[in-house]
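Colleague: Kindly generate the corresponding structure for this input.
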Amino acid sequence: MTHRPQIRVPATYMRGGTSKGVFFRLEDLPEAARAPGPARDALLLRVIGSPDPYQKQIDGMGGATSSTSKTVILSKSDSPDHDVDYLFGQVAIDAPVVDWSGNCGNLSAAVGPFAISNGLVDDARLPRNGVAEVRIWQANIGKTIIARVPITDGAVQEAGDFELDGVTFPAAEVPVEFMDPADGEGAMFPTGRVVDELEVPGVGTLPATLINAGIPTIFVNAADIGYTGTELQEAINGDAAALARFEAIRAHGAVRMGLIGHADEATSRQHTPKVAFVAPPADYPASSGRTIEAGEVDLLVRALSMGKLHHAMMGTAAVAISVAAAVPGTLVNLAAGGGERTAVRFGHPSGTLRVGAEARQVDGQWTATKAIMSRSARVLMEGWVRVPDGTV
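Modeller: Predicted coordinates for the structure are as follows:
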């Protein structure tokens, strides 16, 4: 009986924020996978362990959640204004799909440390001790991200005392700025309104804020869909009917945002848009067991990623939250009490997060100049990932 040997591909397994993913240098990929297309997708699917009808990704590096079924490809940038080009692939768990339609804000915090450690940033730009400013070109959406990475004795500092709800252990803080965070080339509010009436067959007509910032996101009020905004994962992820309603909202919101032509097309675009629901502050127990008190936060937000309620908050959705909160009249802004604001602290299932943004009107259109949040990152494993020969 013939057998296929395995091939080794240099890779690094990293945590960034509340996500984990497999990181590659473009030059280390098999030649056929260095360009976009079926060969690249096939490699990444096999690395992660998808598609898996059991939805466990046992035979791969994925962790069977939207937060852990992720891949990153990095290369030295040809642009004099950037150090590294960053491409993100969200790998579906039970389907043969790698979604390239958006960014991962959490893993963005790991891009700078990886780039420095792997020789993708010029030595002249790196201090012996201090903070290195890594200029990242986010290739999925064509935007600039600035990561400020602590350096100690010429190496990336990973240990520290910065605590991030949703991550068990403290680490070094990595502030991340998302410049001009409106996603894509269209308007930040694609319908031209900060609140729309979104008609969703089988669900009803809901007030919704549809925004392109960080990642295309659909915000609805928790109360309008029967929730309080204090829910944890188990309240939603085991409810098939609830997940179907959220997917219907996501699909019809995507059509309204001009991302797809028909709601049926949403099945092939799982990563974007996101759908989230908001509520005013309230006490609730976080997934860690700690009680979050209403006075600690400006609003509550719960968001779904890849069809399930996220255990904390996606980084790109946090950008959308920060920008929407900065625009008077959006559902996010109203849940936070309304008015003008440049920062909010919101409650999510794992705890709280503070985010900031600058937004202004130009010729009657809202635009955002940047959004800011802090994350942390750490190398978990490095070496080679193996896949059967013939995968690519």
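
Colleague: C-alpha only now, for contacts and for neighbours.
Modeller: OK.

Colleague: burial count for Ala240?
Modeller: 10 (other CA atoms under 10 Å).

Colleague: swap in Gly261?
Modeller: Counted with other CA under 10 Å, Gly261 comes out at 13.

Colleague: Run through the residues that contact it.
Modeller: For Gly261, the contacting residues are Val255, by CA atoms under 8 Å, 6 or more residues apart in numbering.

Colleague: Can you tell me the element it falls in?
Modeller: For Gly261, there is no helix or strand it lies in under DSSP states H and E.

Colleague: where's it relative to Phe219, distance?
Modeller: According to CA to CA, to the nearest Å, Gly261 and Phe219 sit 20 Å apart.

Colleague: Same check on Thr209?
Modeller: In terms of CA to CA, Thr209 sits 5 Å off from Phe219.

Colleague: Quick check: neighbours shared by the two?
Modeller: 331-332.

Colleague: out of everything not next to it in sequence, what's closest to the residue nearest to the spatial centre of the chain?
Modeller: By CA atoms, centre = their mean, the mean C-alpha position of the chain lies nearest to Cys104, the distance being 3.2 Å. Nearest residue to Cys104, sequence neighbours excluded (CA to CA, 6 or more residues apart in numbering): Thr316, at 6.0 Å.

Colleague: Show the subsequent helix or strand relative to the helix or strand hosting that neighbour.
Modeller: For Thr316, the element it lies in under DSSP H and E is helix 315-325. Counting by DSSP H and E, the next helix or strand C-terminal to helix 315-325 is helix 331-335.

Colleague: How far off centre is the very next helix or strand once past that next one?
Modeller: Helices and strands here follow DSSP H and E; after helix 331-335, the next one along the chain is strand 343-348. Relative to the centre of its chain, strand 343-348 is centred 16 Å away, using CA atoms, centre = their mean, to the nearest Å.

Colleague: Now do strand 343-348 against helix 315-325, angle only.
Modeller: If you take axes from the mean of the first three to the mean of the last three CA atoms, to 10 degrees, strand 343-348 sits at 130 degrees to helix 315-325.

Colleague: How about residues contacting strand 343-348?
Modeller: 230, 281, 286, 292, 296-302, 312-313, 322, 325-326, 336, 352-357.

Colleague: List the ones among those residues that fall in helices.
Modeller: 322, 325 (DSSP state H).

Colleague: taking the contacts of strand 343-348 one by one, which sit in strands?
Modeller: By the criterion of DSSP state E, membership of the contacts of strand 343-348 in strands covers 292, 299-302, 352-357.

Colleague: next up, for comparison:
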Amino acid sequence: MTHKPQIKIAATYMRGGTSKGVFFRLDDLPAAAQKPGAARDALLLRVIGSPDPYGKHTDGMGGATSSTSKTVILSQSSQPEHDVDYLFGQVAIDKPFIDWSGNCGNLTSAVGSFAVSAGLVDPSRVPENGTAVVRIWQANIKKTIIAHVPIANGQVQETGDFELDGVTFPAAEVPIEFVDPADGEGAMFPTGHLVDDLDVPGVGTFKATLINAGIPTIFVNAADIGYTGTELQEAINEDAKALAMFETIRAYGAVKMGLISDIKEAEARQHTPKIAFVAPPASYTSSSGKQIAANEIDLLVRALSMGKLHHAMMGTAAVAIGTAAAIPGTLVNVAAGGGERSFVNFGHPSGTLRVGAEATQKDGTWVVEKAIMSRSARVLMEGWVRIPEPSK
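Modeller: Just a heads-up that it's a prediction; the model follows:
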């Protein structure tokens, strides 16, 4: 039997924040994959190596975790006053499924760098030395993000001394502004309340803050579900009962937020909403062995992504944390000590992260104009990715 040779597609493998993903220019994809649909999904699934019943992604570019099973498609922006359109796909590991329902905040930090290097930004907007301000249109959630990309000798500067907990080596700092971060077109607090009573059959009824900012997120108090907030990955991810509980809470929270109409629909919406638990500051040892003192942080946060406790913190969830912390009365704000604040420094499994947000009330409704945090990014490999030619 004669088999067709593999096809090759121009691609760049990048780290952005604490995530990695395969980046494509839209024009470099095969014609059938340049538009949304089954052909695009099938191609990207094969690139990553999903679905993989072994959970290893041995035959693809994925890393078999929610942080490393990601794809990005970029093109010159179709929106006025923007440089690049950014579309993100979260690839399931063991299912033939790509979730296009939300953004990846970590990979956002690599979008500006890629856009400059790939010629997607007008050269007149890129200084010889200094900072390129890249205006990103986040196509999944239809929001503006501003990346401040360092430039040296006309090229993106990737090396530096900025350290990010959850990333092994230092790199150049990339400040990111998430403009009007309420996710999608709905209200920031879809139920109209800063805190709700969330009734989860088989688990219990407890307080929850349900917020659309950066990404739809469900915040609960750690103590209400039997945790301290100092847990590392193995405490959650090696406990099947705990993972099932979190997924049940997430499903019922999604219904209450109006994201789905029935809890069964949560299986097809793995990327959103996120679920996180918060607690007041406490000392702990991070996953790298670094000692985190209670007086160094404002609160503790642990978040799950794609059904597992994240090794650090998703960038979009960090936006939700910063936004909720800036609004007095949310569970995040209360865990941080209450009151008004424009920045919060929180502890996560890999260390700490600082994120800021400015919140104001307009006509009785909370509004956050932007959330701010710093990440780093660099190219890991560039050239072509090869896959078997998709079936017609």
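
Colleague: hmm, back to that, would you mind getting the average deviation of the helix holding Thr316 of structure 1 from structure 2?
Modeller: With mean CA distance after the TM-score superposition for structure 1, helix 315-325 of structure 1 departs from structure 2 by a mean of 0.1 Å once superposed.

Colleague: re the thing from before, neighbour count for Thr209 and Phe219 of structure 1, which is higher?
Modeller: Taking neighbours as other CA under 10 Å, Thr209 of structure 1 and Phe219 compare with Phe219 leading, 29 against 25.

Colleague: Kindly confirm my reading that the more buried one is in a strand.
Modeller: Yes - under DSSP: H, G, I helix; E, B strand; the rest coil, Phe219 of structure 1 sits within a strand.

Colleague: quick one: it and Arg290 of structure 1, what's the gap?
Modeller: 26 Å.

Colleague: repeat for Ile249 of structure 1
Modeller: Taken as CA to CA, the span from Ile249 of structure 1 to Arg290 of structure 1 is 31 Å.

Colleague: Compute the first-to-last residue distance for stretch 321-331 of structure 2.
Modeller: Where stretch 321-331 of structure 2 begins and where it ends lie 10 Å apart, using CA to CA.

Colleague: For structure 2, which segments count as helices?
Modeller: 38-48, 105-117, 233-237, 240-256, 315-325, 331-335.

Colleague: From those helices, pick the one with the highest average neighbour count.
Modeller: Scoring those by mean neighbour count under mean count of other CA atoms under 10 Å gives helix 315-325 as the most buried, with a mean of 29.

Colleague: elements contacting that one?
Modeller: Contacts defined by 3 or more CA pairs under 8 Å, 6 or more residues apart in numbering; DSSP states H and E place helix 315-325 of structure 2 against helix 105-117, strand 204-213, strand 215-221, helix 331-335, strand 343-348, strand 351-362, strand 365-375.

Colleague: Now do the strands in the stretch 51-200 of structure 1.
Modeller: 70-76, 84-91, 98-99, 130-138, 143-152, 155-156, 174-179, 196-200 (DSSP state E, counting those that start in this stretch).

Colleague: Could you identify which of those is most buried?
Modeller: strand 84-91 (a mean of 26).

Colleague: Following superposition onto structure 2, what is the mean distance for that one?
Modeller: Mean for strand 84-91 of structure 1 is 0.2 Å (mean CA distance after the TM-score superposition for structure 1).

Colleague: Give me the angle between that strand and strand 143-152.
Modeller: 110 degrees.

Colleague: what's strand 84-91 of structure 1 in contact with?
Modeller: Contacts of strand 84-91 of structure 1 (CA under 8 Å, 6+ apart): 44-45, 48, 50, 66, 69-77, 97-100, 102-104, 111, 115, 120-121, 134-140, 271.

Colleague: switch the cut-off to 6 Å
Modeller: 69-77, 98-100, 103, 136-140 (CA atoms under 6 Å, 6 or more residues apart in numbering).

Colleague: just stretch 382-392 of structure 2 next, same as before
Modeller: With CA under 6 Å, 6+ apart, stretch 382-392 of structure 2 has contacts from 6-12.

Colleague: redo that, cut-off 10 Å
Modeller: 3-14, 22-24, 32, 39-40, 42-44, 46-49, 59-61 (CA atoms under 10 Å, 6 or more residues apart in numbering).

Colleague: Among the residues you listed, the buried ones, what's the ChimeraX command?
Modeller: To isolate in ChimeraX the members of the contacts of stretch 382-392 of structure 2 that are buried, counting by 16 or more other CA atoms under 10 Å, one can use:
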select :8,9,11,12,13,14,22,23,24,39,40,42,43,44,46,47,48,49,60,61
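
Colleague: In structure 2, which residue range corresponds to the helix holding Thr316 of structure 1?
Modeller: Mapped onto structure 2 using TM-score structural alignment, helix 315-325 of structure 1 spans residues 315-325.

Colleague: how close does the closest residue to Gln57 of structure 1 other than its chain neighbours get to His348 of structure 1?
Modeller: Distances taken as CA to CA, 6+ apart put Gly49 closest to Gln57 of structure 1, at 4.8 Å, once the chain neighbours are dropped. For Gly49 of structure 1, the distance to His348 of structure 1 equals 29 Å [CA to CA].

Colleague: what do you get for Val275 of structure 1?
Modeller: When Val275 of structure 1 is compared with His348 of structure 1 (using CA to CA), they lie 14 Å apart.

Colleague: When these two are compared, which one has more neighbours?
Modeller: His348 (29 against 26).

Colleague: Aligned counterpart of the more buried one in structure 2, please.
Modeller: Using TM-score structural alignment, His348 of structure 1 sits opposite His348 in structure 2.

Colleague: residue contacts, the closest residue to Tyr284 of structure 2 other than its chain neighbours?
Modeller: Excluding its sequence neighbours, the residue lying closest to Tyr284 of structure 2 (CA to CA, 6+ apart) is Ile292, at 5.4 Å. Applying CA under 10 Å, 6+ apart to Ile292 of structure 2 gives the contacts 230, 281-286, 347-352.

Colleague: Over to Phe219 of structure 1?
Modeller: 195, 206-211, 249-250, 253, 274-278, 301-303, 320-321, 324, 330-332.

Colleague: Asp161 of structure 2 touches Thr168, doesn't it?
Modeller: No - between Asp161 of structure 2 and Thr168 there is no contact under CA atoms under 10 Å: 11.9 Å.

Colleague: From one end of stretch 80-99 of structure 1 to the other, what's the distance?
Modeller: With CA to CA, one end of stretch 80-99 of structure 1 sits 28 Å from the other.
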